[in-house]
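> missing the sequence, but the structure's below:
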């Protein structure tokens, strides 16, 4: 399974830890994020993640910025993307079970690193429930 990941300067520490976790889980990682602390613009690193997922180059994506909002908004501009901004593992479970989220947005300034890693584990261990939720997903327009 391939995971595309992108981050801005606020998410570098989290991104590096998440990459380590993903590799330990046997996942291949495509890194579009910055590896530094100098200020950068999150869309420059989020658009490539969304494009990877949208095109099928990656199975899922993870984006990390300070609040998670900008990254999520940017990713959700792409067709076929259902990026969920999550702040605890319960929201991650619902995003996967009910919304079939294919990109996880992490708010680095508002969650701890252990929380972030648990959320990533939850994202990949939770399946889409389908059923009534599938009908709802189909109503999200993809132009």
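Yep, that arrived. Because the structure is a prediction, the values reported are computed rather than measured. Numbering: from 1, shown residues only.

> going forward, measure contacts and count neighbours with C-alpha atoms only.
Fine.

> so who does residue 60 touch?
2, 3, 4, 53, 102, 103 (CA atoms under 8 Å, 6 or more residues apart in numbering).

> this is the other structure I want to compare:
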């Protein structure tokens, strides 16, 4: 299951991603926001991050205007490795090398077509399990 959340700036793109997850028959948990009304992104970053660290969901997707603030907020939760990705190469590399467990994107930076390709890349790319990457993740987690 994928935890997904956004603030008001990412609400419309979140709806596109949810529709895409449904088309792929991927279960998701919508952690909010549920309207375009102005709200605070750290609230939704924390909800998604906690769903991932508590193993309620395998991965998370977060969207705000730039993706920056929401990724910073998510990374405050111990055990989260949120990666801001605005291209498919970064989404692939962060899963292969960092075993990122949360994807962050900026709705004002990329359009829905690219965002859905990034989501697919992130979800479909496995962690490499290379010893050097495991060692580096352990250093991050310390």
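All right, it came through fine. Nothing here was measured: the structure is a model prediction, and the numbers come from that model.

> top of the contacts of residue 60 of structure 1 by number of neighbours, please.
Among the contacts of residue 60 of structure 1, residue 103 has the most neighbours (other CA atoms under 10 Å), with 28 neighbours.

> what sits against that residue?
By CA under 8 Å, 6+ apart, the contact set of residue 103 of structure 1 is 50, 60, 61, 62, 63, 75, 81, 82, 83, 84.

> okay but the last one is in contact with residue 94, surely?
No. Contact status for residue 84 of structure 1 versus residue 94: not in contact, 9.7 Å apart, counting by CA atoms under 8 Å.

> ok, these two, which is more surrounded?
residue 84 (28 against 19).

> mind listing which of the contacts of residue 60 of structure 1 are in strands?
Those of the contacts of residue 60 of structure 1 mapping onto strands are 2, 3, 4, 103, per DSSP state E.

> wait, the second one sits on residue 29?
Yes. Here residue 3 of structure 1 reaches residue 29: they are 4.9 Å apart, a contact under CA under 8 Å.

> that older thread, any chance of TSV for the ones in strands among the contacts of residue 60 of structure 1, columns distance to residue 22 of structure 1?
Formatted as TSV, those follow (distance: CA to CA, whole Å):
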residue	distance to residue 22 of structure 1
2	10
3	8
4	11
103	14
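
> closest to residue 46 of structure 1 out of those?
Set against residue 46 of structure 1, the nearest of those by CA to CA is residue 4 (9.5 Å).

> would you map the helices across structure 1?
Remark: helices assigned in structure 1 by DSSP state H are 12-24, 43-55, 69-75, 89-97, 113-125, 132-137.

> ok, which of these comes nearest residue 107 of structure 1?
Taking these one by one with CA to CA, helix 69-75 is closest: 7.5 Å.

> what residues of the closest one count as buried?
Going by neighbour count (16 or more other CA atoms under 10 Å), the buried part of helix 69-75 of structure 1 is 69, 70, 71, 72, 73, 74, 75.
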